[in-house]
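Participant: sequence-free structure coming up:
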């Protein structure tokens, strides 16, 4: 059975962030992920994880100036010092929280930036992040994101992401495959998963097109969950979706799946 992690940046929005850990545990989640932990001391988050028997599955490196529209800085020329500091900060949190995977957001190049220069910058920064993470036995992830939700984002397709992984050449660099983004950009989810299975380090899900619970919309998630089981996937599946209403009430899809023989 896939191991589902609650994404606390999307779910349980009626609760303050630090109270969402308890709510996720009550609903039977064994792991959690979220976008960024940096507004809270790592030790305070670790206390919540330990108190509720939760594993930290994933979080992102610092994204730059999020309020100004930045969505990562890894591909942005001239930001390498800031990027390196972000890697160190993320690794500190990873040590305290005990998670093995960190997502590096590529970023949105500004008008006039050369794509070739951005790619070179991205490769250099990823090599740095991978080297520092490898020294601690941690994995770096990159994720193709659809341009409807995040216009201008540097990385959009699976083939692009896996080409980046090959170019970096680090054993601890993997692709974070989000079925929601994949369906919007490319479709053919099952075949793309099978094609790239060896290079996948984390999965995420959401209904398409509304990004709500995975029990409605155009994607047949029960089929995909069975496919994951059959493939032997033993990593986390992050529930990165916006609940239609109350998070717990909307988990009928998960309760039904757990009851399957």
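Facilitator: Perfect, thanks for sending it. Nothing here was measured: the structure is a model prediction, and the numbers come from that model.
Participant: use CA for all of it now, contacts and neighbours both
Facilitator: Will do.
Participant: so how far is residue 110 from residue 178?
Facilitator: 25 Å (C-alpha to C-alpha, to the nearest Å).
Participant: who's more crowded, those two?
Facilitator: The residue with more neighbours, out of residue 178 and residue 110, is residue 178; 22 against 10, by other C-alpha atoms under 10 Å.
Participant: how about the helix ranked longest in the chain: buried residues?
Facilitator: For the chain, the longest helix by residue count, based on DSSP state H, is helix 115-134. Of all the residues in helix 115-134, those buried under the rule 16 or more other C-alpha atoms under 10 Å are 118-119, 121-123, 125-134.
Participant: same question for stretch 25-45.
Facilitator: Buried, per 16+ other C-alpha under 10 Å, within stretch 25-45: 25, 29-37, 42, 45.
Participant: go on, stretch 224-240?
Facilitator: 225, 227-228, 233, 236-240.
Participant: put this beside the first:
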């Protein structure tokens, strides 16, 4: 059976962030992920992981900013969606990667997601690809020094208009162009279903290549629990399990969804009836 990591940015939101680690562990999760850790000291987060017997599966590099203050502003106020593919923001991208690698070391986290960002008004996607590839190549080299993987994620343009990377095939083309063994795809089945569909066949196509570093899930279209919506997740979990066993894949499935009753006390836990035990 696949392994599931609770996304603490979206789940258990009725609790203060640092209390969500314990709640996830009490519900049986053995790993967690979240969007951004930078509002907290690394040692504080590491203590929560250790105290609750949890692994850190994934987090994002900062979506913008050149120092901690401007990075937090990019997260909380500016609504930035990443800089990896955005011309003129190479300094921000590099500063963010280096900070993320420091956090990854402290949290013993094996992988970091590098958000591509949105295509600026008046520019075309094709114009941005060369710079995107160069940024990813640099980041992969830096991450390899610390034994980390870096991930790219296709995201649907309904949720994030003008996002640079939207399709699985484009992501795998980028990987081939960069040519770094530690650059992988973060395969979010929610985004994949909205943009492309044919999800099971894409799992069968890409998971055996070794280029998928992490999965994420949510119900479509509301982004709630996986048992709400149009995707048959029990079937997809069985496909992942079958292909993983045949290919040796041993990664995590991140639960990046907003619980339907998440604002209520115990609402996240009440919605975990879908979780295989």
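Facilitator: Nice, thanks for sending it over. Keep in mind that this is a model prediction, so the values were computed, not measured.
Participant: pull the number of nearby residues for the counterpart of residue 173 of structure 2 in structure 1.
Facilitator: Using TM-score structural alignment, the partner of residue 173 of structure 2 in structure 1 is residue 163. Using other C-alpha under 10 Å, residue 163 of structure 1 has 11 neighbouring residues.
Participant: ok, residue 76 of structure 1 next?
Facilitator: Neighbours of residue 76 of structure 1 (other C-alpha under 10 Å): 25.
Participant: what lines up with it in structure 2?
Facilitator: That one, residue 76 of structure 1, aligns with residue 86 by TM-score structural alignment.
Participant: thinking again about what came up before, structure 2: matching residues for the longest helix of structure 1?
Facilitator: Helix 115-134 of structure 1 covers residues 125-144 of structure 2 once aligned (TM-score structural alignment).
Participant: give me the mean deviation of that stretch from structure 1.
Facilitator: Following the fit onto structure 1, the mean deviation recorded for stretch 125-144 of structure 2 is 1.0 Å by mean C-alpha distance after the TM-score superposition for structure 1.
Participant: gap between that stretch and the chain center?
Facilitator: 18 Å (C-alpha atoms, centre = their mean, to the nearest Å).
Participant: likewise stretch 115-125 of structure 2?
Facilitator: 20 Å.
Participant: with stretch 176-184 of structure 1 instead?
Facilitator: 11 Å.
Participant: also stretch 18-38 of structure 2?
Facilitator: Per C-alpha atoms, centre = their mean, the centroid offset for stretch 18-38 of structure 2 relative to its chain is 14 Å.
Participant: double-check residue 165 of structure 1 against residue 174; I have them as touching.
Facilitator: Yes. Residue 165 of structure 1 lies in contact with residue 174 (C-alpha atoms under 8 Å); the separation is 6.8 Å.
Participant: how close does the helix or strand following the longest helix of structure 1 sit to structure 2?
Facilitator: Elements were assigned by DSSP states H and E; along the chain past helix 115-134 of structure 1, the next helix or strand is strand 139-142. The superposed strand 139-142 of structure 1 is, by mean C-alpha distance after the TM-score superposition for structure 1, a mean 0.4 Å from where its aligned residues fall in structure 2.
Participant: contact partners of strand 139-142 of structure 1?
Facilitator: 100-106, 129-130, 133, 161, 172-176, 201-202 (C-alpha atoms under 8 Å, 6 or more residues apart in numbering).
Participant: at 7 Å what do you get?
Facilitator: 100-105, 130, 133, 172-176, 201 (C-alpha atoms under 7 Å, 6 or more residues apart in numbering).
Participant: now, the buried residues of stretch 25-45 of structure 1 that are in strands?
Facilitator: Judged by DSSP state E, these include 31-33 as members of strands.
Participant: and of those residues, the nearest to residue 3 of structure 1?
Facilitator: residue 31 (7.9 Å; C-alpha to C-alpha).
Participant: so where do the helices sit in structure 2?
Facilitator: 20-26, 42-51, 68-73, 90-107, 125-145, 168-178, 189-195, 199-206, 233-247, 267-270.
Participant: how far off centre is the fifth one?
Facilitator: Between the centre of helix 125-145 of structure 2 and the centre of its host chain there is 18 Å, according to C-alpha atoms, centre = their mean.
Participant: angle of it against helix 90-107?
Facilitator: Taking axes from the mean of the first three to the mean of the last three C-alpha atoms, to 10 degrees, one finds helix 125-145 of structure 2 and helix 90-107 inclined to each other by 30 degrees.
Participant: helix 125-145 of structure 2 - contacts with which helices or strands?
Facilitator: Where contact means 3 or more C-alpha pairs under 7 Å, 6 or more residues apart in numbering; DSSP states H and E, helix 125-145 of structure 2 is packed against strand 149-152, helix 168-178.
Participant: on that earlier part again, show me which of the buried residues of helix 115-134 of structure 1 is closest to residue 185 of structure 1.
Facilitator: Distances from residue 185 of structure 1 to the buried residues of helix 115-134 of structure 1, taken by C-alpha to C-alpha, are shortest for residue 119, at 20.2 Å.
Participant: nearest spatial neighbour of that closest one, chain-adjacent residues omitted?
Facilitator: residue 75 (6.2 Å; C-alpha to C-alpha, 6 or more residues apart in numbering).
Participant: residue 23 of structure 1: neighbour count?
Facilitator: So residue 23 of structure 1, with other C-alpha under 10 Å, has 19 neighbours.
Participant: so how far is residue 8 of structure 1 from it?
Facilitator: In this view, residue 23 of structure 1 and residue 8 of structure 1 are 10 Å apart by C-alpha to C-alpha.
Participant: which residues does residue 103 of structure 1 contact?
Facilitator: Per C-alpha under 7 Å, 6+ apart, neighbours of residue 103 of structure 1: 59-61, 140-142.
Participant: which of the residues you listed still touch in structure 2?
Facilitator: Contacts conserved in structure 2 for the contacts of residue 103 of structure 1, using both residues aligned by TM-score structural alignment, their matches' C-alpha atoms under 7 Å: 59-61, 140-142.
Participant: mind putting those residues into CSV with neighbour count?
Facilitator: Below are those laid out as CSV (neighbours: other C-alpha atoms under 10 Å):
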residue, neighbour count
59, 22
60, 23
61, 27
140, 27
141, 25
142, 25
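Participant: between those residues, which sits nearest residue 151 of structure 1?
Facilitator: Distances from residue 151 of structure 1 to these, taken by C-alpha to C-alpha, are shortest for residue 142, at 17.1 Å.
Participant: cheers, nothing more for now.
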